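*Asks:* Fold the following and give me the result.
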Amino acid sequence: MTSHPDIAIFSVNFPPEPTGVAPYAGALAAGLHERGYAVTAHVAQPHYPQWAHYKGYGQWTRNDQVDGVAVHRHRHYVPHSPHGIRRLMSELSFGIRLVLAGWESSRAVVVVSPALFASVLVVLRIRLSRHRPPFVAWIQDLYALGMAETGEGIGAAGRLTRWVEAHTLRAADCVVVIHPRFARYAVRELGIDERKVKVVRNWAHLATVAPGDSAAAKAALGWPTGVTLAVHTGNLGVKQGLENVVDAARLADETGAPVHFFLVGDGCQRKKLTALARGISRLTFVDPLSEADYPLALCAADVLLVNEMPGVTAMAVPSKLTSYFHAGRPVIAATDPGGVCAEEIAAADGGTVVRAGEPRALLDAVLEIGSDAAAAARFGANGQRYRQVVLDERGAMQQWSTVIEEVLAQSPSRAQRSPRAAAAMIIGGLVAMSRFSHHPPAS
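*Replies:* Alright, predicted model coming up:
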């Protein structure tokens, strides 16, 4: 490889953010560096899922060296309430920082979505540049589909967002998606050339397997014993629909069920959820845990929870599933039985699925698995096996290395559209983003 930065990675989320897209963006940068590429990451200052800059960060620009990767952190507008026009300004402000950053020498560019509308500005700069590096779009979350599933993409806003998303991805030399369902949607619904679409699964990103001694983990965290602990980790956002867990905990209080729910993490809905949970004794909110304590939480759990709002089927693959399977604990998902999350759990045979928005069904499933040690052990072992075979980091990095080699072997795409088309994409994005309330990132 050459001595100058060969690969530029753009991601609004990056370590030390512990959840969502960040661990994967960081691992990709480090993995490509280990394979001989010089990698530069242009990322936002850490702010997710709290939607506030982390302590010690927030400078206009901060340059770090992380795992051999040159990491340039750019301050952008971070709204405390990421809704509507505030979310629009957040993504566009990050996109402007990317456009103004120095990455002229990059031989290939990988842009992570979210944030879609920052990606549009990157595409515009590529199109206006004399040097047009190949552009890889890495799709962790489908915006238009997510808006439709959360009820926020009705009418013109949804159509415009879909148009922007489709044209952005068509401009890419390669589109990497994290699940076969995403690939089918990209080809059939967004009109992406299927030859450009690659599936690279997200992987288990925990450095070590969660400790095996559940009692010791509970003691270390100060969590109760003698009851079934049902633990949800990650973003407390809109699409998680965690009112369902609050209602299940309320039912547990009313019936005296031997269970305790934990919501570990932060997000734009935490304040609302905390208010809804006032007076419930079988539910505890836990701030985001450190990298050292997070595996303890997974180990302390008797069951691990995924919860999605009713109607969410294919907009995102919950990234927490990779960590859950890695931990060897049974998974209960309150989700659409025909959705991608349910499909993953069935493929792994790593747990059970109940319908989204049915707190009684969720509580019953927790109690059932909590009282069946054999089933819990079987689901946990199956999840670990699935992680090793399907969600292996080494295999994913090899696939990514192949993607990069292939795009580097190509000349810049002749299908690059005109600056006028790029400007139209931005205008469409402005209109679309101003007309919907909130589209949460993957979690």
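
*Asks:* C-alpha from now on. contacts and neighbour counts both.
*Replies:* Fine.

*Asks:* Let's verify Leu367: helix, strand, or coil?
*Replies:* helix (DSSP: H, G, I helix; E, B strand; the rest coil).

*Asks:* Could you verify my assumption that it touches Leu229?
*Replies:* No. With contacts counted by Cα atoms under 8 Å, Leu367 stays clear of Leu229, the gap being 9.7 Å.

*Asks:* for comparison, sequence B:
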Amino acid sequence: MKVLIYGINYAPELTGIGKYSGEMATYFAAQGDEVEVITAPPYYPHWKVKEGYANAFRQETVDGVRVLRCPLYVPEEVTGMRRILHEMSFVLSSLRYWIPRYFRSYDAIICVSPPFHLGFPALVHHWLRGTPVINHIQDLQVDAARDLGIIRQNGLLRLLERSERWLLNRVTAVSTISDGMRRKILQKGIPANKIIMFPNWVDGNLVYPVSRTDSAREEWGFGDNDRLVLYAGNLGEKQGLENILLLADRMRDVPRLTFLIIGEGGAKARLVAEAERMELSNVIFKPLQPLERLAASLAAADVHLVLQKKAAADLVMPSKLTNILAVGGHALITAEAGTTLHDLVQTHHLGTLVAPEDVSALENGLRKILAGECEANYRGARTFAAEQLDKRNILFGFRQILTQNTKQHNTWNSPLS
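*Replies:* Below you'll find the model as predicted:
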């Protein structure tokens, strides 16, 4: 099978969409597929091009995948308008690779959203050569921009919503990572038989249970009597991370309790400055840890924070939760009743749930966990990860759909979960 993947994020980015796109492409190549990727130089989540890469056109072969990198505008401070410019700059520069590919044949093209408009160049290939185009949605970007107030211009929002709906109705299939996001896509008028469930996964070779002794606790200077509350992931605007600081402020009375924030992102500088202003000696920031240390890093925590704003419910799915489950960690999760995340956690006993954007509820939940009152809440975490989030099983299933529905076939049979 000859596959073209088009996405702004790709390996060696350690978190977010780039990680999953990289692992997907590598898996396809390992199965003997011919895989090309049109992408940007790695810049996320630091919002700075990674050392060793130039913000320029570059071709390389990584793990059997031909990677075509395009320059793009990377803003130092991310705003709604700058993000649009950032994404459009990538689309424009990627035309250098797209134009010759309109004269080449592929069995399938996978566009990874966000940004949602990456489907437009791929749709031209579909019109010219009949190539199936699968739009894989990791985040419902336009909905999030509206509901989180990232874009406030109503005219622009209407244009983006109409463009997204037009595009999704014309690609061959739409895949996404959660039931809640699937429901949102259905509400956009996309037929159910075009939607594929393709959830994010856990690589069991990298993320697995690690004993407290072998974790990163000693390396980071924490002893057995220390209590460590960890947030690890993107430091963006969708999570409501300022509540970690408010929570730390309220829990100064708890001895040997530390809030450790690991990650990078557009909100980091603001969070660091606010923690200093509040004189929070119980809050520590660390950069992203190497991938090979991920299991040991996660295993160091007594409690993991998985935070989202109310407005982000069912628009994004916190991928960090999959890794927490894989190490058997106890997650304190903010989610509203009725959302996919809430129902999933409650049904499978994956962690302790509290209301989003409610610091009092967050504090109450954390104090109960530290008192040992919530052990039963996460008893299903490790089992769920092993049975439902296995990397090989998920990628095998998705590839099977692709191989059965390439352009040599006349119909698209997308199984529903």
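
*Asks:* so what sits against both of Leu367 and Leu229 of structure 1?
*Replies:* Val259 (Cα atoms under 8 Å, 6 or more residues apart in numbering).

*Asks:* Tell me which of these two has more neighbours.
*Replies:* For Leu367 of structure 1 and Leu229, the more surrounded residue by other Cα atoms under 10 Å is Leu229, and the numbers stand at 25 against 20.

*Asks:* Would you mind getting the average deviation of the helix or strand encompassing the more buried one from structure 2?
*Replies:* In this structure, Leu229 of structure 1 sits in strand 228-233 according to DSSP states H and E. By mean Cα distance after the TM-score superposition for structure 1, the fitted strand 228-233 of structure 1 averages 1.0 Å away from its aligned residues in structure 2.

*Asks:* who touches the helix or strand following that strand?
*Replies:* Using DSSP H and E, the next helix or strand after strand 228-233 of structure 1 towards the C-terminus is helix 243-255. With contact meaning Cα under 8 Å, 6+ apart, helix 243-255 of structure 1 is reached by 258-261, 273, 276-277, 280-283, 307, 356-360, 362-363.

*Asks:* same thing but 7 Å
*Replies:* 259, 261, 273, 277, 280-283, 357-360, 362-363 (Cα atoms under 7 Å, 6 or more residues apart in numbering).

*Asks:* Could you tell me the angle between that helix and strand 228-233?
*Replies:* Angle between the axes of helix 243-255 of structure 1 and strand 228-233 is 160 degrees (criterion: axes from the mean of the first three to the mean of the last three Cα atoms, to 10 degrees).

*Asks:* And the strands in the stretch 51-200 of structure 2?
*Replies:* 58-62, 65-69, 108-113, 133-137, 173-176, 195-197 (DSSP state E, counting those that start in this stretch).

*Asks:* could I get those strands as JSON lines with distance to Arg277 of structure 2 and mean neighbour count?
*Replies:* Converted to JSON lines, the strands of the stretch 51-200 of structure 2 look like this (distance: least, Cα to Cα, whole Å; neighbours: other Cα atoms under 10 Å):
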{"stretch": "strand 58-62", "distance to Arg277 of structure 2": "43", "mean neighbour count": "13"}
{"stretch": "strand 65-69", "distance to Arg277 of structure 2": "41", "mean neighbour count": "21"}
{"stretch": "strand 108-113", "distance to Arg277 of structure 2": "37", "mean neighbour count": "25"}
{"stretch": "strand 133-137", "distance to Arg277 of structure 2": "38", "mean neighbour count": "25"}
{"stretch": "strand 173-176", "distance to Arg277 of structure 2": "40", "mean neighbour count": "24"}
{"stretch": "strand 195-197", "distance to Arg277 of structure 2": "44", "mean neighbour count": "23"}
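
*Asks:* quick one, which of the ones you listed is nearest to Ala311 of structure 2?
*Replies:* With Cα to Cα, the closest approach to Ala311 of structure 2 among the strands of the stretch 51-200 of structure 2 belongs to strand 133-137: 17.8 Å.

*Asks:* The closest one - contacts with which helices or strands?
*Replies:* Applying 3 or more Cα pairs under 7 Å, 6 or more residues apart in numbering; DSSP states H and E, one finds that strand 133-137 of structure 2 contacts strand 108-113, helix 119-129, strand 173-176.

*Asks:* check the fit of the shortest one onto structure 1 and give the mean distance.
*Replies:* Yep, that's strand 173-176 of structure 2 we're talking about. Mean for strand 173-176 of structure 2 is 0.9 Å (mean Cα distance after the TM-score superposition for structure 1).
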